[in-house]
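J.: Sequence and predicted structure below; questions after.
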Amino acid sequence: MNNYSNRWNNNNNSGGMGERKWQQNSLPLPNRKPYQQQQMNTQGGKQGMTPEEQEKKIQHRRTIDYFTPMGKMMIRKNVYNRRKTRQPLGHIRPEMSYLTYLLPPFKEQPAIYDVETKFVHVSTNKARHAIHAIKWTPDAKRVLVSSYSGEFTLWNGMTFNFESIMQAHDSAIFALQYSHDGDWLISGDQEGTIKYWQPNFNNVNILPKSHDNAIQGLAFSPNSSKFVSCSDDQMLKIWNFSTAQQERVLKGHHWDVKCCDWHPSLGIVVSGSKDNLVKLWDPRDATCITTMHDFKHTVTKAQFQQIGNQRLMAASSRDHSTRVFDLRTMKPLLSIRSFNDTDMTAMSWHPVHSSILSIGGYDGSLSTYDLGKAIDPQIVTDDSSISTDAQPNTISPLNFKEFHVKSITEPLSRIPYAHDKAIYTIEYHPLGHLLCTAGADKSLRFWCRGRPNDPLAFKDTAYTGESWAEKQQHFMQRGYKQEFEEGEEMQEEQEAQTAAPSEPAFPGFSIPGLSS
């Protein structure tokens, strides 16, 4: 009796579950439930686990809370600065508790800290279709995904839960674009139809047959009063957003126009086509400013620099290269070659660091490059190269230097198995701490910055390729099985023909040496 009371008191004092633990552990082994016995075996076997198995047990919470770092930042800014006698907190240390001090990206901190290298979550619809366009909603809390089936899907951007789905178009949606003020959304589908949407996804206008073929790209003007659309009918069109009327048609490409973009502060439109050309247009008079003949295959993406001095434009192609152009000289500054000679199908500039460029490949790889290491930082970040004298169009001698086209092959970071198939679209969170990618493998994947002292930072399947290898092995085995079954069927047919030689092997032909 005393032994019983001592055991009950010890367990009861250790926590609220003491009595329940005593009851479970006091049962004889044959009377315990199977999961209890399995749990005890698992707990007892932890001592014999290898370090690799113990590392696999470590799993982080699949959520991104960017409000906690913002709160820490405000406390440091408003409270700690008032008390000058307080000791500063210092930098981030390699320990998991310092995760709350991993602030959103800022221009002052090195760009290498703000590279999204850690896989967070994969989101897939029940109806699996390829994804060609994704956008963060104006509140930056959700991700809008358009699929080949013509559906809109909303995913939560912090907990990555499914929220809503609706049938938006009758055909595949290839283009999405929010206005700069976030009050409107436009979408284009494979049949050439453009639709207007409110933020609550209320359809307010439809422009049927805006193009004769699939719409591949949409972009708003700096004040969101106009937008440009490009299509596989070899044309670009300028539209008045308020009246929904076509204003101008930009003709000059000789094949499908695959991408377009409107400069965030200037009256310039860029387009890339299947005819290997990149063209810059003046949307006011529908004239082509210049044509760039630097690519040898289809231009898949072309996008202006969103921040910094906004004087750079990047274009990727299926000739295994991405080139960065200087808009002031209309010449290429930098050539980025793919790591393993694969087509480059997606591209996006970082929203905070003007020198960071992320590129997705046809093989599912995701690479991030720092252009500041190869180009003069003044060209990338500030406007010091533009003179401020009485003649605003005068350009300082810095722009007349002979810029030699440099080549980059080593990225700042590379995720070789980010997707199982081609990446079609890349979108950064407006704060720059999250990255979304989607493509032909019918899934949306989230990436974040690495956690301090994370032992599994570069050991997941996105780097090791274990899942990719398993799928390849599965497909190979499936293919061998199919070939084996086909071989058996052919052998059975041959045996049947040999057993009945009176019938010819082929209709209308007889086999020599055999009697009819």
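T.: Okay, I see it.

J.: C-alpha from now on. contacts and neighbour counts both.
T.: Will do.

J.: Let me see the contact set for the closest residue to Tyr178 other than its chain neighbours.
T.: Here the nearest residue to Tyr178 in space, its sequence neighbours aside, is Leu185; by Cα to Cα, 6 or more residues apart in numbering that works out to 4.5 Å. Leu185 makes contact with Leu176, Gln177, Tyr178, Ser179, Tyr196, Trp197, Gln198, Pro199, according to Cα atoms under 8 Å, 6 or more residues apart in numbering.

J.: Quick check: buried residues in the helix or strand encompassing Ile75?
T.: Counting by DSSP states H and E, the element that carries Ile75 is helix 67-75. In terms of neighbour count (16 or more other Cα atoms under 10 Å), helix 67-75 has its buried residues at Pro69, Met70, Met73.

J.: one more structure, for comparison:
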Amino acid sequence: MGIRNYGERDYAFGQLMVTLRTTLGLTQAELAEFLHVSRRAVGDWEAGNSYPKTEHLKVFIGLCVKHRALPAGREVEEIRGLWKAAHQKVLLDERWLSTLFDQSDPPLASLAPQSVKGTRPLESPVTQPAARPHIDWGDALAVPTFYGCEQELTLLTQWIVQERCRVISLLGMGGIGKSTLSVNLMHQVAEHFEIVLFRSLRDAPSCDVLLDDCLQVLSPELLNTVPASLERRISLLIERFRKGRVLLVLDNLESLLEEGNIKGRFRPGFEGYGMLLRRVAETMHQSCLLLTSREKPGELRALEGKYAPMRSLRLSGLDVAACEQLFAEKDVIGSPQDWAYLTEVYAGNPLALKIVAETIADLFGGEIDQFLSGDTVIFGGISDLLSEQFARLSAMEQTILRWLAIVREPMTIDELQAMLLAPPPRVQILEAIDSLRRRSLIERGQRLASFTLQAVVLESITTVLITEVTNEIRQRKLHRFIEHGLEQAHAQEYVRQAQQRLIVAPILAQLYSLYHGRGEIEEQLLFLLHQLREQAEHAQGYGPANLIALLRQHRGHLEGIDLSRLVIRGAYLQGVEMRGASLAGATLRDTVFTEAFDVAWAVAISSNGKYWAAGSGQGEVRVWREGGQILHLVWQAHTDNTYALAFSPSGRTLATGSWDGTVKLWDLEDGALLWTGWHTDMIRSVAFSPDGQTLASAGDDAVIQLWKVTSGTNVQTLPHPDPIFSMVWSPDGSMLASSSFDGSIRLWQLQETQLATCAKILIGHTNWVFALAFAPDGTQLASGSWDGTVKLWEVASGRERQTLTGHTERLYAVAWSPDGRTLASAGFGNTIWLWDVERSSYRVALHGHAAVVYSLAFTPDSSSLLSGSEDGTLRVWDVESGQCVHIIQGYMVSFYDVAWSLDNTRLASGGSDMLVTIWDVAGGMQPQVLRGHSWTVFGVVWSPDGRLLASSGRDNAIRLWDPTTGVCLHTLRDPDYVDTIFYGMAWSPDGQMVASGSYMRGVQVWNVETHTRCWVGRTHPTRIRCVAWSPDGTRLASCGDDGSVCLWDSFDGALLARLPGHSGRVRNIAWNPDSSRLASGGGGRGEGEIFVWNAQSGERTQTLKGHPDSVFAVAWNKRGDLLISGGSDGRIRWWEVQSGECLRVCEGHQGAVQSLKISPDGRLLASSGDDSAIRLWDLESAEPQGTLRRDRPYERLNITGTRGLTEAQKITLRTLGAIEEKAAEFLHDS
């Protein structure tokens, strides 16, 4: 293939070729001879000048497979990555790849890298598993060779295979080779197990986190809801240990043990590991737990014995023969006496001997006697040797080690370069990496062309970094502190948390020991912030961000902190309270903030991966670029939930569908609206045809509408018998699949010249089908239902192929990975399940969301999954490991209802935060919070005597509370249908009954004393948003999404009248004081409507128009001559009913006005909305009287003149309370 220019060299590919060749143990000449090419050709590949031809690359891959040069268990992934990196003009031949492994598939025992002298696999009397075991290497190092330890390997194999020991402890000093031996042992005995699992404890995960991680691999079906207790998690693990043979290796257990005089005791917070060890050791099972540690945990001492199933082996280091072999490989020569002396001095420690061997080779010509005569032998432990070695490294080599200690996982050269403030020439970095590898200070990672640190080296360098930083802070002379970012905002989430625990927190701990009080430490850190502010921008480096991380950890918040005129690089400010702080004039780079959204109803990723989008409960759309790292656009797209999103195949436009009944098409460059289409009810699904010419939309009006993308013209309407929940195109565009309220799935055949027809109806689910996804090849369709199952259907025949069970709750979302190998499903259980499609079985369960998961989307390369939830977060998951690698945290509360107490002193609210809150209107007391709902609260109402408070919600419950104590006294549920969602509420004037609207289940009225349902009022299935009792108590009014108002007899629920006329959904109703008139608010197609009805005749007597869009709330004053209304535009209007004149308009809320309630004394109006606020107004003058709101995260944060923020980020920060003054004023002040 062609020669590349110097400036275009592919260093990453070259480094990968070098790594694989050296792993094979070949020189460039030897590899060239094997491949029948010139040595120069190999040299050009490794220099990144050119790529191998396809035939040469295939032979090279075959060589790597045959000699185990690729990380075990990840061979296929590594080969795919190598093929892609080599820029081949042809696709990887999958059949050839399969044949390659069929031809080279020896027993797993022979997969172990052979020791220098060789080890012979043991004969085992145990019956071998029929299939190859599943091996999960976790973050195990790639270990191609190891030295000596033949007897130890034999003994450990005997303990595991023949004697079936339950717990084995592999003990020894740091660097002695415990991890290396354990990895080789895993290879040796893997064929005797169903699952082999390696986990490192060097980042000190909690026992809960470790167990969840292991159970995700071993038995994700047991974790469909995360057990509440540690004991339960341990029991689940042991249950799996009993069912089949599992080998679990826990490396670096010493990271969890206390240091000092107390040996073998777990550190505070890690005592759960002691319980885990005892239970695994004392309980009968057929699995094995292998531990590596520098010391033995106390829990195992009394349990071990010669004939007990618990054993321990202490490694004593290499013998002289193995030491001689190690030195020979490094081209170091010496006498037998020299070998023996060095083995004794360094206690046979392999890592120490490797480091010394490289020193001898580099500085003493490979002659041991010269080294020994030079007075350079370090007497002491491995830590002393590493400290001495670190001191002798070049500045570049030290920098690389520090960054590896910070990142704490394998990294590539490109990733390293991106972190350096002033990256040197790439060749200098390559030379430093090669030098560190030769010195055995870095190791090859499992990822292609990556490198990392052994645990003992990581620990040593981390200690060095912590000490250096602490001293620099104490001396007020910052150097390393500026060059290195101690915590990285965009690091994978589990890495960032480890950086907090193992770097930031220990630095603070050392500072606490040096200063007399916490105040002195804060004073020192604030002084350093001021010191940095006086320096040039380029000289501040990572310093400000590091100080922010320390202050945040120290204080728990950043309230009132002056961060003005600083260069802040990579600070993590998400979820951090910064009330009254200042970023005025600061420059921000790669800084993460909390986002302004509450519920992520929909997520989508463009086909090229450039844009990620999410739709919120307030009708907003947020679009990010660069893998969700930078907020690109945010705009108010709809007046209700943005429930559906779809990127066009070109990735240039975005379609949105909303509960406001509109489908819209947007330009992604600037967020411009291209066209709007209408449904008569809420929209639940939008989808582009694969050719991008047609957009389909569907929802609760039971039709699929097909739109011409270029013009927004409706070209066809497909009727459905029931509301439609989901709809997807087949990959070839010939078919549409839709799912419905009745549990059925319809397949529509689309033809260019004819109308679409329903080709098949798929029956099998027993509840609503909320989610559909076609397989990428179009042969299968996946469906997710509220019956808790995922079904796979053959598209050609319509036959149900398989039912995937395991979810115990209702499902909201399914997504098929673009590579067709993984299916994701999620819903009410808060857990996302990943299914192996080829095996039709679960693969891993993803835990982290705290509420319902509504939406899922894979990245184009299938490596990551994006999820959106009721908990206000978007999470990004690594599909391979199941780790949560990124979180986008939102904050915003919509208050859907407010209610006055009888004495006018308190207001109750319910909203998207799942709380019922009782506010002191005067503001003198803290709000009282009533917890119990597990989902959005839509309605709150006081009983007429003020003794009870009722609330309703999406969690299928009506709760009756004692407002004095905050205790939930009783919970009411639909006795006929457990999944009923309840909306607005009303208490009868006599206090005996409470009524609620519902989704598709009519008006429901309950007897408060007996807690029984009195009657249900139904017309046809629709969402009933609001109910209102007439003041005389004789009638109950309801309104809903079918555009009508209904009047019911309070006694028996008889339908007295149905009042049609609204052009869209009716969102709110209110009686006038004498029960003679009824006002209803709603609207559609861009115009708000308020109708006034004669309650006796049903005649519409007045129409009030002026709201530009839908009317969300209406209320009468006490005299009955004024109506107050609130709309989707956030404005509140006062109307004179007699004349229909709009008397005044007030700016009420950012976003929709959700509720309006007048105080019992008629003096005040309370309004609530989508901006987390309740506002009080003088009813007569419309003057604002105050605001009730919890402080937002960035309340009064000054962002005047702040650079590095996109306009979308500024909008978000202002929404969350930030302030931005005029630039001139800021410049004057500064």
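T.: Sure, I can see it. On a predicted model such as this, the values are computed, not experimentally measured, just so you know.

J.: Just the TM-score for the two chains, thanks.
T.: Comparison of the two superposed chains (TM-score structural alignment, normalised by the length of the first structure) gives a TM-score of 0.59, and 353 aligned residues with a Cα RMSD of 4.5 Å.

J.: quick revisit: and the residue nearest to Tyr178 of the first structure, what pairs with it in the second structure?
T.: For Leu185 of the first structure, the aligned position in the second structure is occupied by Leu654, per TM-score structural alignment.

J.: Am I right that that match is in a strand?
T.: Yes. Per DSSP: H, G, I helix; E, B strand; the rest coil, Leu654 of the second structure lies within a strand segment.

J.: any idea how far it is from Ala672 of the second structure?
T.: The gap separating Leu654 of the second structure from Ala672 of the second structure is 10 Å, by Cα to Cα, to the nearest Å.

J.: Mind listing the shared neighbours of these two?
T.: Counting by Cα under 8 Å, 6+ apart, the residues touching both Leu654 of the second structure and Ala672 are Trp666.

J.: and Ile131 of the first structure, what does it touch?
T.: Counting by Cα under 8 Å, 6+ apart, Ile131 of the first structure has contacts Val145, Ser146, Ser147, Tyr148, Tyr424, Thr425, Ala438, Gly439, Ala440, Lys442, Ser443, Leu444.

J.: Closest one of these to Asp261 of the first structure?
T.: Nearest to Asp261 of the first structure, judged by Cα to Cα, of those is Thr425 at 14.4 Å.

J.: Superpose on the second structure and give me the mean offset of the stretch of helix or strand the closest one belongs to.
T.: Assigned by DSSP H and E, Thr425 of the first structure belongs to strand 423-428. For strand 423-428 of the first structure, the mean deviation from the second structure after alignment is 0.7 Å (mean Cα distance after the TM-score superposition for the first structure).

J.: Relative to the second structure, what is the average displacement of whatever helix or strand comes next after that strand?
T.: Per DSSP H and E, the first helix or strand lying C-terminal to strand 423-428 of the first structure is strand 434-439. With mean Cα distance after the TM-score superposition for the first structure, strand 434-439 of the first structure departs from the second structure by a mean of 1.1 Å once superposed.

J.: Find me the equivalent region of strand 434-439 of the first structure in the second structure.
T.: On the second structure, the counterpart of strand 434-439 of the first structure by TM-score structural alignment is residues 864-869.

J.: Show residues contacting the matching stretch.
T.: Here stretch 864-869 of the second structure has contacts from 599-603, 614, 849, 851-859, 874-879, using Cα under 8 Å, 6+ apart.

J.: which residues in the stretch 351-500 of the first structure form helices?
T.: In the stretch 351-500 of the first structure, the helices defined using DSSP state H, counting those that start in this stretch lie at 377-380, 461-464, 466-499.

J.: Please compute how far the longest one lies from its chain's middle.
T.: Right, helix 466-499 of the first structure. When C-alpha coordinates are averaged (Cα atoms, centre = their mean, to the nearest Å), helix 466-499 of the first structure and its chain have centres 36 Å apart.

J.: same deal with the second one?
T.: Distance of helix 461-464 of the first structure from the chain centroid (Cα atoms, centre = their mean) equals 16 Å.

J.: In that helix, which residues are buried?
T.: Thr461, Ala462, Tyr463.

J.: what do you get for the longest one?
T.: Applying a neighbour-count criterion of 16+ other Cα under 10 Å, the buried positions in helix 466-499 of the first structure are Trp468.

J.: And for the first one?
T.: Judged by neighbour count (16+ other Cα under 10 Å), helix 377-380 of the first structure contains these buried residues: Ile379, Val380.

J.: Report the aligned residue range of the second structure for that helix.
T.: Residues of the second structure offer no counterpart to helix 377-380 of the first structure, counting by TM-score structural alignment.

J.: from the chain's centre, how far out does that helix sit?
T.: Averaging C-alpha positions (Cα atoms, centre = their mean) puts helix 377-380 of the first structure 26 Å from its chain's average.

J.: still on that earlier bit, got the angle between the strand holding Thr425 of the first structure and strand 434-439?
T.: Orientation check (axes from the mean of the first three to the mean of the last three Cα atoms, to 10 degrees): strand 423-428 of the first structure against strand 434-439 gives 170 degrees.

J.: elements contacting strand 423-428 of the first structure?
T.: Contact analysis of strand 423-428 of the first structure by 3 or more Cα pairs under 8 Å, 6 or more residues apart in numbering; DSSP states H and E lists strand 131-136, strand 344-349, strand 356-361, strand 434-439 as its packing neighbours.
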